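*Asks:* Mind looking at a prediction? Sequence and model below.
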Amino acid sequence: MSNNTIENVKSEEINAESLSPITLAFMGDAVYETLVRDYLITELKLPAAKLHQACVSFVNATAQAEAVKLLMPHLSQEELTILRRGRNANTAHVPKNATPADYHYATGLEALFGYLFLKRKTDRIYEIFNFIVQLRCHNETLGGNSF
């Protein structure tokens, strides 16, 4: 994947620590979905008819929750703190197709992506995203669901 999908949006870092975890998740949702869409179009070269379904399989709460659980041992203490803030945040609702636990883990992942984006840590964003992609590919190779 090209590492310029999100790099040049804005150059200065902001005080992301002062933002609510829900605000971080709001930003992270957009960042994560942009990365997924870029990956599906540029790396997998999927036809347009399959893009939406493939995107949903990446960004749904269950898939994000599974990714978080495998990702957590590889995160720094700072990243774990942000992830936990997002996971523990009070959310207005839980989508009907997700368990409350999965939704909270997904919110944590999105908060982490939002935080890293606002801190302009794009290299780390790509490291984490590529790790998630590798986990999905490994899981599919073993015959499992691509969480």
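*Replies:* Perfect, thanks for sending it.
*Asks:* Only C-alpha atoms from now on, for both contacts and neighbour counts.
*Replies:* Will do.
*Asks:* List the buried residues in the helix or strand where F129 lies.
*Replies:* Assessed by DSSP states H and E, F129 sits inside helix 122-141. By 16 or more other CA atoms under 10 Å, the buried positions in helix 122-141 come out as 122, 125-126, 128-129, 131-133, 135-137.
*Asks:* and what of stretch 15-30?
*Replies:* Neighbour-count burial for stretch 15-30 [16+ other CA under 10 Å]: 16, 21-29.
*Asks:* what's in contact with that stretch?
*Replies:* For stretch 15-30, the external contacting residues (CA atoms under 8 Å, 6 or more residues apart in numbering) are 82, 85-86, 89, 91, 107-115, 117-119.
*Asks:* Filter these down to the buried ones.
*Replies:* 82, 85-86, 89, 107-115, 117-119.
*Asks:* Among those, give me the pair with the biggest separation.
*Replies:* Maximum pairwise distance in those, criterion CA to CA, is 20.2 Å, between A89 and K119.
*Asks:* buried residues in the host helix or strand of V56?
*Replies:* According to DSSP H and E, V56 maps onto helix 48-59. For helix 48-59, the neighbour count (16+ other CA under 10 Å) marks 51, 55, 57-59 as buried.
*Asks:* Stretch 86-96 now?
*Replies:* Applying 16+ other CA under 10 Å to stretch 86-96 flags 86-89 as buried.
*Asks:* got another, please set it beside the one above:
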Amino acid sequence: MKAKDAELLNGLALAYMGDAAYEQSIREHLLTNGQTKPNQLHRLATNYVSAKAQAWLIDELIEEDRLNEVEIEFYKRGRNAKSYSKAKNTDGSTYNKSSGFEAVMGYLYLTKQEDRLHELIEVCIKKVDKALA
């Protein structure tokens, strides 16, 4: 997909792709760190990929001024997108923030900004790891 085409996608389409890109990185992180039991992998991954975790992470990234103006725009596009499905296990605000988080990840992935994507994911992994310690 061309970068210009990716930039035209709606927030939920970007979030759809971002969810997959982020979760794959989390799975790799867990496996690289020696986690191999399926139930344990799923339980640990939830600490990184749940709507609550992603909402917290995006708040942290914004508070620490880690996102540039374009990334903030794509966060808002994902956060403000009208979803016709109900959030599971969380409130609407948290769900919307997590959609915004995923939209940023999707935007970076689809526009081939791999270094930036991995940089933000590494920051997020470190934050969750620190919170779990």
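*Replies:* Thanks, I have the structure now. Source: prediction; values computed, not measured.
*Asks:* mind listing what the closest residue to K2 of structure 2 other than its chain neighbours touches?
*Replies:* Nearest in space to K2 of structure 2, with sequence neighbours left out and distances taken as CA to CA, 6 or more residues apart in numbering, is T111 at 7.0 Å. T111 of structure 2 sits next to 1-4, 6-7 when contact means CA under 8 Å, 6+ apart.
*Asks:* what residue of structure 1 matches up with T36 of structure 2?
*Replies:* Matched by TM-score structural alignment, T36 of structure 2 corresponds to P47 in structure 1.
*Asks:* State the distance from F117 of structure 1 to H138 of structure 1.
*Replies:* F117 of structure 1 sits 26 Å away from H138 of structure 1, going by CA to CA, to the nearest Å.
*Asks:* how about the buried residues of helix 48-59 of structure 1 in CSV, adding distance to N97 of structure 1?
*Replies:* Formatted as CSV, the buried residues of helix 48-59 of structure 1 follow (distance: CA to CA, whole Å):
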residue, distance to N97 of structure 1
L51, 20
C55, 16
S57, 12
F58, 14
V59, 12
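*Asks:* Quick check: chain neighbours aside, which residue is closest to Y75 of structure 2?
*Replies:* G100 (4.2 Å).
*Asks:* What of Q35 of structure 2?
*Replies:* In space, Q35 of structure 2 is closest to L41, 6.3 Å off (CA to CA, 6+ apart).
*Asks:* Check whether the one you found really touches T32, as I assumed.
*Replies:* No - using CA atoms under 8 Å, L41 of structure 2 is not in contact with T32; the gap is 11.5 Å.
*Asks:* of the buried residues of helix 122-141 of structure 1, closest to Q77 of structure 1?
*Replies:* I128 (14.5 Å).
*Asks:* Quick check: the gap between the counterpart of that closest one in structure 2 and D91 of structure 2.
*Replies:* With TM-score structural alignment as the criterion, the equivalent of I128 of structure 1 in structure 2 is L120. Going from L120 of structure 2 to D91 of structure 2 by CA to CA gives 25 Å.
*Asks:* What of G100 of structure 2?
*Replies:* Taking CA to CA, one finds G100 of structure 2 at 15 Å from D91 of structure 2.
*Asks:* before we move on, what about D59 of structure 2?
*Replies:* Distance from D59 of structure 2 to D91 of structure 2, counting by CA to CA: 16 Å.
*Asks:* Which one's more surrounded, the two?
*Replies:* D59 (15 against 12; other CA atoms under 10 Å).
*Asks:* That one matches what in structure 1?
*Replies:* Using TM-score structural alignment, D59 of structure 2 sits opposite K69 in structure 1.
*Asks:* Work out for me the element that match sits within.
*Replies:* helix 61-71.
*Asks:* Report the contact partners of the residue most central in space within structure 2.
*Replies:* Most central in structure 2 under CA atoms, centre = their mean is E102, positioned 3.7 Å from the mean C-alpha point. By CA under 8 Å, 6+ apart, the contact set of E102 of structure 2 is 14-19, 22, 75, 78.
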